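Asker: Fold the stuff below for me.
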Amino acid sequence: MAEPTLTATIHASTESIPEAVWNALVPATDGRPDNPFHEHAFFLALEQSGSATARTGWQPQHIVIAANDEPVGLMPLFLKSHSQGEYVFDHAWADAYMRAGGNYYPKLQSAVPFTPATASKLLVPSNDPAIRRGLLDAAAQLTTRLGASSAHATFVSEVEEEVAESSGWLTRHDTQFHWHNDGFSDFEAFLATLASRKRKLIRRERRDALADGLRTEWVTGGDLTEAHWDAFFDFYMDTGNRKWGQPYLNRQFFSLLSDAMADRIVLMFAYDGTEAIAGALNFAGKDVLYGRNWGCSRHVPFLHFELCYYQAIDYAIAHGLKTVEAGAQGEHKLSRGYAPSVTRSIHWIEHAGLRAAIADYLTREKLAVLQDQEVLMHFAPFRRGNRTDSDD
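Answerer: Down below sits the predicted model:
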């Protein structure tokens, strides 16, 4: 039997790919994508709201591979004019290349914009490595054709890292902190796995966070209203303006997302009476709760930990989710029961000299990441025999 003919098509918008085609190419259970950040609706909301478009430096260049005209693979991809909103930092690479007289931008970036959560980028329902390699080859060829410096895919799976290495891409490791559900019946069962001093610390933080009559509430699905989004957006803007000056997402994005996938959204609010004073945005997948954005209208000690970490654990236990990914960075999560976990990215560098320099750097960086994780686990709060594997 003849091998199927593979063809790659570049799509300059999410809208140009039918939702049914896109979602059929991502890991799913009973027809629903397992990871909310794989959903066509998520990318479409970013595009239609103007949050991730050519104007903001995120021009879609999504690759769809077909075998005999039947779509068999998808790589969400963007042509970028900057390195913002990625959470895997290559600014030093850009600076070095530009000082040497090169142009680092534009570059190609396979990512879920503004979302530091692990989500496969080489989406192949058959799991055929040849099709995954085809997606990588198409991205590398597009890099050359567009005169870009490089192509990158961030927060990829371990399988994708292996395929990329066999295809000549460079690989990079970093650390996030994830909570793992060992079949706990409730929060106290989780606390029982921690050292006594850490159990006391967490109980005190939870108590102090909700002192003076504060209460929490989970809002999801049909209960979400525009009033909830108005309150949350105020919190989001306050955090963004204080941290990096200009938040990436606009108000319309949240309404579009709520209309399309409200059942994947969990807003966690803290109330003083009837007034919402803080909120945290989460997305629920098949097995994972993904913590994203947080903000508040006034400072309350430990309220950030309560809404973003402890409430997330409560929700995961209540809904039988295996993992909580609480976002990028944050060694303070370690003492709250979140274990260091490897994150992966892959990189195609066009210029031979830049590629050699980055390859040398990544070899040393991987060793440093491994050593850091070993040190971190030494300070993990778990009782002897209850330490969580650092690589999920």
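
Asker: use CA for all of it now, contacts and neighbours both
Answerer: Noted.

Asker: for the helix or strand in which residue 173 is found, packing partners?
Answerer: Per DSSP states H and E: residue 173 is located in strand 170-180. If contacts are counted by 3 or more C-alpha pairs under 8 Å, 6 or more residues apart in numbering; DSSP states H and E, strand 170-180 sits against helix 158-166, strand 323-325, strand 339-349, helix 352-378.

Asker: Minimum distance to residue 128: which of those has it?
Answerer: When the helices and strands packed on strand 170-180 are compared by C-alpha to C-alpha, helix 158-166 sits nearest residue 128, at 10.5 Å.

Asker: can I get the helices and strands packed on strand 170-180 in TSV with mean neighbour count?
Answerer: Formatted as TSV, those follow (neighbours: other C-alpha atoms under 10 Å):
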stretch	mean neighbour count
helix 158-166	17
strand 323-325	24
strand 339-349	23
helix 352-378	14
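
Asker: before we go on, could you also do this sequence so I can check it against the first one:
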Amino acid sequence: MSYRTGVISSLSDVGAPAWDALLAAQGEDNPFLSHAFLHALHESGSASAETGWQPQYLVLWDGDELAAAMPLYVKAHSYGEYVFDWAWAEAYHRNGIEYYPKLLSAIPFTPVTGSRLLARDDAARAALIELLQAQQDGAGMSSTHILYPPEAQAMRLHEAGFMLRSGVQFHWLNPGYTDFDQFLATLEHKKRKNIRAERRKVREAGVTMRQVRGGDATEADWRFFHRCYSNTYAEHRSSPYLNLDFFLRIGAAMPHNILLVVAEREGEPIASSLVLHTKDTLYGRYWGAVEHVPCLHFETAYYQPLEFCIANGIATFEGGAQGEHKMARGFLPTKTWSAHWLAHPSFADAVERFLERESGGIDAYIDELNERNPFRA
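Answerer: Here you go, the predicted model:
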């Protein structure tokens, strides 16, 4: 089958109905891949050419139907990716070779697994990979990086000549708990005791919690959340990736996927967290506070979302990037994937050898983590 192919710099060129229909056709229920989320990133200027994220989405059309698509960016840096290639860029620099710009398929600032090869069927997916290979060969980029694809897509990319890299995240699984206490009862005694102590400290500090569904969130809620989010970056001497306009856009466009948790004391908000969710999965995203209260981070960003999962029958809570401390709160290690292609043969060989060694270390690390399972035997 022949497709009409293209490279687009704005999702306005596709439109929400066609894009979201493609997601539905391949059974993808991931809010970060929705037209609303991606378009908000671009239109708000959070992920744009000016910030080093130049959209170059690949699209395949079969007549008037969108048959396949790939979120793809020309990157001028490696910020906001969560699969770190700074050492590779430095090695290129030391040898007088340009590493940037590079091609990157990912959801900006979002370490969440989801389809990167969006396709209605296998034939369209194969054609999309061919288009990607033609694009990377013709554009003169140093490399192509596909972050957080599902394992099956990672293996498909490996067959097409990409090198694979693995990583670790921590996910919480809900077998059908009736309440938070039933979940606690499954943990080792020390873990259970520590969680109860952490929650008690927050209550004794006079803090109350409010869960705000996206449809009920006011502009004041979003402005306060953004203040908290920005404060977290300021405390780490960094600049926030996302602006208030982005959060207001997703709040308006996809309220059914959004939960804000607001911590208050004496009627005044002091902290907030944002999670996104579907009926099956909740994704921890951002948190921040305007004053310090011991253990408030855990209550706002973990325990309140866990209660929400239990109350709504949500099966999985993806806790985001890194963080062994999540295991003490019932999260377990899960392998993640990325795929990489480097144009320079010598560097490709060196990186492939590195990834082989790193992969063995990741597998051993996951085995070690599983030996420290926080649940009762």
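
Asker: tm score of chain vs chain?
Answerer: Scored against TM-score structural alignment, normalised by the length of structure 2, the superposed chains reach a TM-score of 0.97; 377 aligned residues with a C-alpha RMSD of 1.5 Å.

Asker: The strand holding residue 173 of structure 1 vs structure 2, mean deviation?
Answerer: On superposition with structure 2, the mean distance recorded for strand 170-180 of structure 1 (mean C-alpha distance after the TM-score superposition for structure 1) is 0.6 Å.

Asker: The following helix or strand past that strand maps to which residues in structure 2?
Answerer: Counting by DSSP H and E, the next helix or strand C-terminal to strand 170-180 of structure 1 is helix 187-191. Using TM-score structural alignment, helix 187-191 of structure 1 lines up with residues 180-184 of structure 2.

Asker: Tell me which residues of that stretch come out buried.
Answerer: 180, 183-184 (16 or more other C-alpha atoms under 10 Å).

Asker: thinking again about what came up before, and of the helices and strands packed on strand 170-180 of structure 1, who's closest to residue 244 of structure 1?
Answerer: strand 323-325 (21.8 Å).

Asker: Give me the residues contacting the closest one.
Answerer: 117, 177-181, 287-291, 312-313, 316 (C-alpha atoms under 8 Å, 6 or more residues apart in numbering).

Asker: what's the answer for stretch 301-315 of structure 2, then?
Answerer: Here stretch 301-315 of structure 2 makes contact (C-alpha under 8 Å, 6+ apart) with 173-180, 211, 261, 273-275, 278-282, 284, 286-287, 316-317.

Asker: Where in structure 1 does that stretch fall?
Answerer: Stretch 301-315 of structure 2 maps onto residues 308-322 of structure 1, going by TM-score structural alignment.

Asker: Same question for the matching stretch: list its buried residues.
Answerer: Residues 308-317, 320-322 are the ones in stretch 308-322 of structure 1 that count as buried (16+ other C-alpha under 10 Å).

Asker: Between these, which sits nearest residue 204 of structure 1?
Answerer: Nearest to residue 204 of structure 1 among the buried residues of stretch 308-322 of structure 1, with distances taken as C-alpha to C-alpha, is residue 310, at 12.1 Å.

Asker: To which residue of structure 1 is residue 134 of structure 2 aligned?
Answerer: For residue 134 of structure 2, the aligned position in structure 1 is residue 141, judged by TM-score structural alignment.

Asker: got the angle for the host helix or strand of that match vs helix 158-166?
Answerer: Taking DSSP H and E as the criterion, residue 141 of structure 1 maps to helix 129-146. Inter-element angle recorded for helix 129-146 of structure 1 and helix 158-166: 60 degrees (by axes from the mean of the first three to the mean of the last three C-alpha atoms, to 10 degrees).

Asker: contacts for helix 129-146 of structure 1?
Answerer: Residues contacting helix 129-146 of structure 1 (C-alpha under 8 Å, 6+ apart): 8, 63-65, 72-75, 107-108, 122-124, 149-151, 160, 163-164, 167, 348, 350.

Asker: So which of the residues you listed sit within strands?
Answerer: Counting by DSSP state E, the part of the contacts of helix 129-146 of structure 1 found in strands is 8, 63-65, 72-75, 107-108, 150-151, 348.

Asker: Of those residues, keep whichever come out buried.
Answerer: Counted by 16+ other C-alpha under 10 Å, these give 8, 63-65, 72-75, 107-108, 150-151, 348 as buried.

Asker: Out of those residues, flag the one nearest to residue 196 of structure 1.
Answerer: Closest approach to residue 196 of structure 1 among these (C-alpha to C-alpha): residue 75, at 46.5 Å.

Asker: In contact with that closest one, which residues?
Answerer: Residue 75 of structure 1 touches 62-64, 110, 121-123, 135, counting by C-alpha under 8 Å, 6+ apart.

Asker: quick one: what's aligned to it in structure 2?
Answerer: Aligned partner of residue 75 of structure 1 by TM-score structural alignment: residue 70.

Asker: Identify the residue spatially nearest to that match, adjacent ones excluded.
Answerer: Distance criterion C-alpha to C-alpha, 6 or more residues apart in numbering; nearest residue to residue 70 of structure 2, sequence neighbours excluded, is residue 58 at 5.1 Å.

Asker: From residue 365 of structure 1, how far off is the spatially most central residue of structure 1?
Answerer: In structure 1, the residue lying closest to the centroid (C-alpha atoms, centre = their mean) is residue 117, at 1.7 Å. Residue 117 of structure 1 sits 21 Å away from residue 365 of structure 1, going by C-alpha to C-alpha, to the nearest Å.

Asker: Contacts only, for the aligned partner of residue 59 of structure 2 in structure 1.
Answerer: Under the alignment defined by TM-score structural alignment, residue 59 of structure 2 corresponds to residue 64 in structure 1. Each residue near residue 64 of structure 1 by C-alpha under 8 Å, 6+ apart is listed here: 8-11, 71-75, 135.

Asker: quick one: which of the residues you listed is nearest residue 53 of structure 1?
Answerer: Distances from residue 53 of structure 1 to the contacts of residue 64 of structure 1, taken by C-alpha to C-alpha, are shortest for residue 11, at 13.0 Å.

Asker: correct me, but the closest one touches residue 74?
Answerer: No: shown here, residue 11 of structure 1 and residue 74 do not form a contact pair, counting by C-alpha atoms under 8 Å, at 10.5 Å.

Asker: so what sits against both of those two?
Answerer: In terms of C-alpha under 8 Å, 6+ apart, residue 11 of structure 1 and residue 74 are both contacted by the residues 62-64.

Asker: In CSV: those, plus distance to residue 82 of structure 1.
Answerer: Below are those laid out as CSV (distance: C-alpha to C-alpha, whole Å):
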residue, distance to residue 82 of structure 1
62, 18
63, 20
64, 24
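
Asker: Okay then, goodbye and thanks.
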